[in-house]
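J.: the amino acid sequence is not available; the structure is as follows:
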């Protein structure tokens, strides 16, 4: 007797540098979800059942070097991450998809839509790291050059929790906080790679080159709210939706409102 399936299906595809892990749920129009750094496809766990119930086929890879995906060879870049996402669509015979990215994933999604508009029906950029060139250079210079040391007293295990507390003021979902810290600990060797890709990417120029419908999605309590508003003001041709409150864990905190905003744009 077959056992009932619980949660998304999981799989791997082969890339030149290793394997890419992904989660898949539902059937219907395809939505490709690209997570923030240093999370994984578990970022969307509260949204999977809602999207599946709405008749959406969700594909959610772990960015190379995060979750259960192998890192890419060479210096990380938005182009390389977009190439990995495109490889997943190719491997699963998906000709076109709505692509949604959050934070680092928004940069990857933007590059995928800019470079391969024939594969992207719509773009949702959720929490847009719309920094100036000066800001990007400054933030890039602050990134560590090597993985944190392992100390006998285990204090390095507390540092991700303390850092997550600092950047998630007003959090309400302890489970999401815990999950994210565990994910940070799992990728200590590659945690900063995604930030390199973000800070070396000219998002302002890329947004001007987009030829697919795009939505800027944000919430008023998240850390990239103000820079997302800056992107909205600089690109009035793009659609814009903001949710009230929340943090960068908005999918966990307000899954119903978040899914509704995404579906409205996908089907509008």
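T.: Cool, the structure landed. This one's a predicted model, so the numbers in the text were calculated from it and none came from an experiment.
J.: C-alpha only now, for contacts and for neighbours.
T.: OK.
J.: ok, residue 69 touching residue 81?
T.: No - counting by C-alpha atoms under 8 Å, residue 69 does not reach residue 81; the two are 11.7 Å apart.
J.: what segments of the stretch 51-200 of the chain are helices?
T.: Using DSSP state H, counting those that start in this stretch, the helices of the stretch 51-200 of the chain run over 78-91, 104-115, 133-142, 159-167, 174-186, 193-199.
J.: just send the ones you listed back as CSV, with mean neighbour count too.
T.: Below are the helices of the stretch 51-200 of the chain laid out as CSV (neighbours: other C-alpha atoms under 10 Å):
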stretch, mean neighbour count
helix 78-91, 20
helix 104-115, 27
helix 133-142, 13
helix 159-167, 14
helix 174-186, 17
helix 193-199, 23
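J.: got another, please set it beside the one above:
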């Protein structure tokens, strides 16, 4: 695996890649980074793909926009990165917040997407949107007694029912602590976007990928049922840390669709 920086709309964008062959761009859930795909990158590379995982601007090691940007803003900013990478129409996989960006890009710029994988689709009902709106939407200010550290841990515990992978939990809490002033931006942009028009407009061959233990499983099933022409695959159990929990099964589901 190698790392790189590219000049983007709001500054530098950090990424990592592995392998050669057809390109697969991977967009992470927020407030994480492209590091969420580290367990799968060598598997995707071994399957014959050039797997590229970006840090969304404002997350990981990528420079942030001046204010929380919208999903369409992030999709448009991604076009600059596709050009910098020399990618005309790569396959694109987006996980949770990344799925919103990927779907919006595919809906508005169909010529720039090969196959599309929406991994955990935030197509939320009003009740689901209200539930996620109860999560903390404020900076994580450092406290002299270190209580902000346990607050970050508690926040992710609440967002991860059924979790079992301690290294993954630790890794992803440290991602929150890397950007304490803006880790909550991902929730803001996700809950501010209605992806219904995007789902209707997508023309790319699409797979909805989920797993039965994750918090967007029901929403993902609804999205797949909404588009009868789309494929649907669900892995057993797991949480939204499925790439850490089941990297082999996850990568196999991805490559099976891309090779179909």
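T.: Arrived safely, thanks for sending. Predicted model only: the values in this text are computed from it and were never measured.
J.: could you get me the TM-score between them?
T.: Superposed pair, TM-score by TM-score structural alignment, normalised by the length of the second structure: 0.94. Supporting alignment: 260 aligned residues with a C-alpha RMSD of 1.7 Å.
J.: can you tell me which of the helices of the stretch 51-200 of the first structure is nearest to residue 123 of the first structure?
T.: Nearest of these to residue 123 of the first structure, taken as C-alpha to C-alpha: helix 104-115 at 7.0 Å.
J.: could you list every helix and strand in contact with that closest one?
T.: Where contact means 3 or more C-alpha pairs under 8 Å, 6 or more residues apart in numbering; DSSP states H and E, helix 104-115 of the first structure is packed against strand 29-34, helix 78-91, strand 97-102, strand 120-126, helix 193-199, helix 203-209.
J.: burial measure for the residue in the first structure that residue 124 of the second structure lines up against, as a count.
T.: Counting by TM-score structural alignment, residue 124 of the second structure lines up with residue 131 in the first structure. Residue 131 of the first structure is flanked by 21 other residues according to other C-alpha atoms under 10 Å.
J.: before we move on, what about residue 70 of the second structure?
T.: For residue 70 of the second structure, using other C-alpha under 10 Å, the count is 17.
J.: that one matches what in the first structure?
T.: Aligned counterpart of residue 70 of the second structure in the first structure: residue 77 (TM-score structural alignment).
J.: spatially nearest residue to that match, not counting backbone neighbours?
T.: Leaving out its chain neighbours, the residue that sits closest to residue 77 of the first structure by C-alpha to C-alpha, 6 or more residues apart in numbering is residue 197, at 4.2 Å.
J.: identify the residue of the second structure aligned to the one you found.
T.: By TM-score structural alignment, residue 197 of the first structure lines up with residue 189.
J.: that match touches residue 70, doesn't it?
T.: Yes - checked against C-alpha under 8 Å, the pair residue 189 of the second structure and residue 70 is within contact range at 5.4 Å.
J.: let me see the contact set for residue 198 of the second structure.
T.: Residues near residue 198 of the second structure by C-alpha atoms under 8 Å, 6 or more residues apart in numbering: 103-104, 106-108.
J.: quick revisit: out of the helices and strands packed on helix 104-115 of the first structure, nearest to residue 254 of the first structure?
T.: Nearest of these (C-alpha to C-alpha): strand 120-126, 13.8 Å.
J.: taking strand 97-102 as reference, get the angle to the closest one.
T.: Counting by axes from the mean of the first three to the mean of the last three C-alpha atoms, to 10 degrees, strand 120-126 of the first structure lies at 10 degrees to strand 97-102.
J.: and for strand 120-126 of the first structure, what are the contacting residues?
T.: Applying C-alpha under 8 Å, 6+ apart, the set of residues contacting strand 120-126 of the first structure is 96-103, 106-107, 109-110, 112-113, 212-218, 262, 266.
J.: rewinding a little: what separates the match of residue 124 of the second structure from residue 258 of the first structure, distance-wise?
T.: 24 Å (C-alpha to C-alpha, to the nearest Å).
J.: give the equivalent position in the second structure for residue 225 of the first structure.
T.: Mapped onto the second structure by TM-score structural alignment, residue 225 of the first structure lines up with residue 217.
J.: same check, this time on residue 40 of the first structure
T.: In the second structure, residue 40 of the first structure lands on residue 33 (TM-score structural alignment).
J.: its match contacts residue 57, correct?
T.: No - assessed by C-alpha under 8 Å, residue 33 of the second structure is found out of contact with residue 57, at 9.6 Å.
J.: need the contact list for the spatially most central residue of the second structure.
T.: With distances taken as C-alpha atoms, centre = their mean, residue 28 lies nearest the centre of the second structure, 2.6 Å away. The contact partners of residue 28 of the second structure, by C-alpha under 8 Å, 6+ apart, come to 34, 36-37, 53-56, 94-98.
J.: now with 10 Å?
T.: By C-alpha atoms under 10 Å, 6 or more residues apart in numbering, residue 28 of the second structure lies in contact with 34-37, 53-56, 59, 93-99, 101, 119.
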